[in-house]
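Colleague: Okay, predicted coordinates and the sequence, questions at the end:
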Amino acid sequence: MESPCGEGVVFESIWKSFDSKPVLKGLTLKVRPGEIVCLLGPNGSGKSTLFKMSIGVLAPDKGWVKVCGVNPAKDPMRARQIVGYMPEDLVLFESLKVEEFLEFILSIYGVKVNRTRIDETLKLLGLEEELGKFVGDLSRGNKRRVYLAALMLRDPPVLVLDEAFTGLDPVGARILKSWVKSMSSRGATILFSTHVLPIAEAVADRVAIIHEGQIKAEGRPDELRRLFGAEELEEVFLEVTGYSKEYEDIIRSLYS
């Protein structure tokens, strides 16, 4: 891993609009080195928009972003060297074979990895039999595993994972959880999103709930449960995001 950065990831007073519609409204979020933070929010709440700012794909209208002290809007190439980013919708070179894809990604980032480590990573992810296959012929879950293999081999100091658990089977999800925790123990800064709340509770040191473009609640999962008098994080999420019990009454009236 490139040396863990002292500043982690900072989103400060972020505003972002699309077609004059505000998506992020003065949002501030900080992730410290060695910390795992899960960003929870409904579909369309701005999670992916925020994550894309970490590598300079999008820039805030107001406010600023720093990853290890680098502003991605001003130096996106350096930010992309620092951040290991996994988008929700993977973009892969499907005409390449798995081995070619990994070699291509590592060459882009100037990462030199010995063959033994590559083989061990592929074996860990259950991809050793897929090495000669075209990426486009793989299942959805194995495509995500290939992308994960590339991230693991890069070993970046910052991870930004947008719905990374989507499409993974229980074994793949367990490997990802273990790797994320291992990276954290080595000082990596980790920000991820998921709709699977038990994963958020099991992995995250801290949870931030985004709704209507702002962070509405933030803290350790146990702190949030205690604060809201809830037994499960799901109850906290539903209260913060305005889920109404009337929805359940409507469902019962329509389908019971």
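Modeller: Now that the structure is in, tell me what you want to look at. Residues are numbered from 1 along each chain as shown.
Colleague: Going by C-alpha atoms from here, please, whenever you check contacts or count neighbours.
Modeller: Noted.
Colleague: hmm, who's touching stretch 40-51?
Modeller: The set of residues external to stretch 40-51 that reach it, using C-alpha atoms under 8 Å, 6 or more residues apart in numbering, is 23-24, 39, 58, 87-88, 160, 162, 193-195, 207-213, 237, 241.
Colleague: hmm, 6 Å instead?
Modeller: Stretch 40-51 has contacts (C-alpha atoms under 6 Å, 6 or more residues apart in numbering) with V23, S193, I209, I210, H211.
Colleague: ok, and here's another one to check against it:
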Amino acid sequence: MRSSPELATSASLRYVDVWKYYSGKPVLKGVSTEFSPGRVAVLLGPNGSGKSTLMKMSIALVRPDRGYVSIGDRRVDEDPIWARKVVGYVPEDPVLYESLEIVEYLSFVSSIYGIDVPQSRVDAVIRALRLEEHLGKFIGELSHGTKKKVAIASVMLRDPPVLVLDEVFSGLDVESARVVKLWIREKASRGGVVVVSTHILPLAEAVADRVVIIHEGSIKADAPPTKLRELGEELEEVYLKLTGYSAEIEELVRALRG
């Protein structure tokens, strides 16, 4: 089976002094960080914090206004086609070819990347993500969660060395979320680079070797979950403090008490 392009085992996904502006306002403010092979990094942050923008930069869907993104020794903006081969990117809201059925779409994606996938592997992924009951439907007929599973399946099949998964657990049933957790951990165990964003804090703690908290375009914390918990009893408490929501919640509780 031909698979996605290989990377050196030491290759990391790096962001160097990355800035991005929308309508003159900065959404990323000099972000510098590195995601290393063999570890699962989880991005946490409120909506609008810059997480999705950061993740889109991994395949040049969005380009920095200043700074750069690289994978190994190659800059993403200088070779975006290569980057899209080595990165498996799943957006929060996948845009798929809605006139295709699931198997047609998976075959189409594999052919684009020049990958020969055994039918047994296709069948296994379809079963694992509980897609069998939807096989006769067009993608346009599927729910948001099922479309997300199709997007995940397409990345599972081509097995790229880097995974960038934006709100990957959103819309998934419990069984499929479990499969995705196992996939993420297994990928990291084989030396893959894995970056995940989620709002589901228990899932973040379950898969993360490292948690990166982003707020208002800047990194506020970057450490293993156990280290972050030294700042509070629970990761949720730490997250709320670092993103400035803890005081607002306390004020709301006082107001509700009258």
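Modeller: Received it, and whenever you're ready, just let me know what you need. Note that the coordinates shown come from a computational prediction; the quantities given were computed from them, not determined experimentally.
Colleague: quick revisit: which of the contacts of stretch 40-51 of the first structure sit farthest apart?
Modeller: Using C-alpha to C-alpha, those span at most 16.9 Å, a distance reached by V23 and S193.
Colleague: Looking at the two, which is more packed in?
Modeller: A count of neighbours by other C-alpha atoms under 10 Å puts S193 above the other of V23 of the first structure and S193, at 26 against 22.
Colleague: just checking, what residue in the second structure corresponds to the more buried one?
Modeller: In the second structure, the residue matched to S193 of the first structure (TM-score structural alignment) is S197.
Colleague: picking up where we left off before, among the contacts of stretch 40-51 of the first structure, which are located in strands?
Modeller: Among the contacts of stretch 40-51 of the first structure, the members found in strands (DSSP state E) are V23, S193, I209, I210, H211.
Colleague: aligned partner of the third one in the second structure?
Modeller: The pairwise alignment with the second structure assigns I209 of the first structure to I213, based on TM-score structural alignment.
Colleague: list the contacts for that match?
Modeller: L43, L44, G45, I219, K220, A221.
Colleague: of those residues, buried ones?
Modeller: By neighbour count, with 16 or more other C-alpha atoms under 10 Å, the contacts of I213 of the second structure hold L43, L44, G45, I219, A221 as buried.
Colleague: Buried by neighbour count: which residues of stretch 89-101 of the first structure qualify?
Modeller: By neighbour count with 16+ other C-alpha under 10 Å, stretch 89-101 of the first structure contains the buried residues L96, K97, V98, E99, E100, F101.
Colleague: any idea what the first one aligns with in the second structure?
Modeller: In the second structure, L96 of the first structure lines up with L100, judged by TM-score structural alignment.
Colleague: Against A124 of the second structure, how distant is the residue nearest to its match when sequence neighbours are not counted?
Modeller: Nearest residue to L100 of the second structure, sequence neighbours excluded (C-alpha to C-alpha, 6 or more residues apart in numbering): F138, at 5.4 Å. Distance of F138 of the second structure to A124 of the second structure, given as C-alpha to C-alpha, to the nearest Å: 20 Å.
Colleague: These two - which one has more neighbours?
Modeller: F138 (17 against 12).
Colleague: picking up where we left off before, so which of the contacts of I213 of the second structure comes closest to V76 of the second structure?
Modeller: Nearest to V76 of the second structure, judged by C-alpha to C-alpha, of these is L43 at 20.1 Å.
Colleague: Just to be sure, that closest one is in a strand?
Modeller: Yes: looking at L43 of the second structure with DSSP: H, G, I helix; E, B strand; the rest coil, it is inside a strand.
Colleague: contacting residues around it?
Modeller: L43 of the second structure is in contact with S197, V212, I213, counting by C-alpha under 6 Å, 6+ apart.
Colleague: let's go with 7 Å and repeat that
Modeller: Contacts for L43 of the second structure (C-alpha atoms under 7 Å, 6 or more residues apart in numbering) come out as K51, V196, S197, T198, V211, V212, I213.
Colleague: of these, buried ones?
Modeller: Neighbour counting by 16+ other C-alpha under 10 Å classes K51, V196, S197, T198, V211, V212, I213 among the contacts of L43 of the second structure as buried.
Colleague: what would the residues you listed look like in TSV with distance to R257 of the second structure?
Modeller: Compiled in TSV, these are given as follows (distance: C-alpha to C-alpha, whole Å):
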residue	distance to R257 of the second structure
K51	35
V196	37
S197	34
T198	31
V211	34
V212	34
I213	31
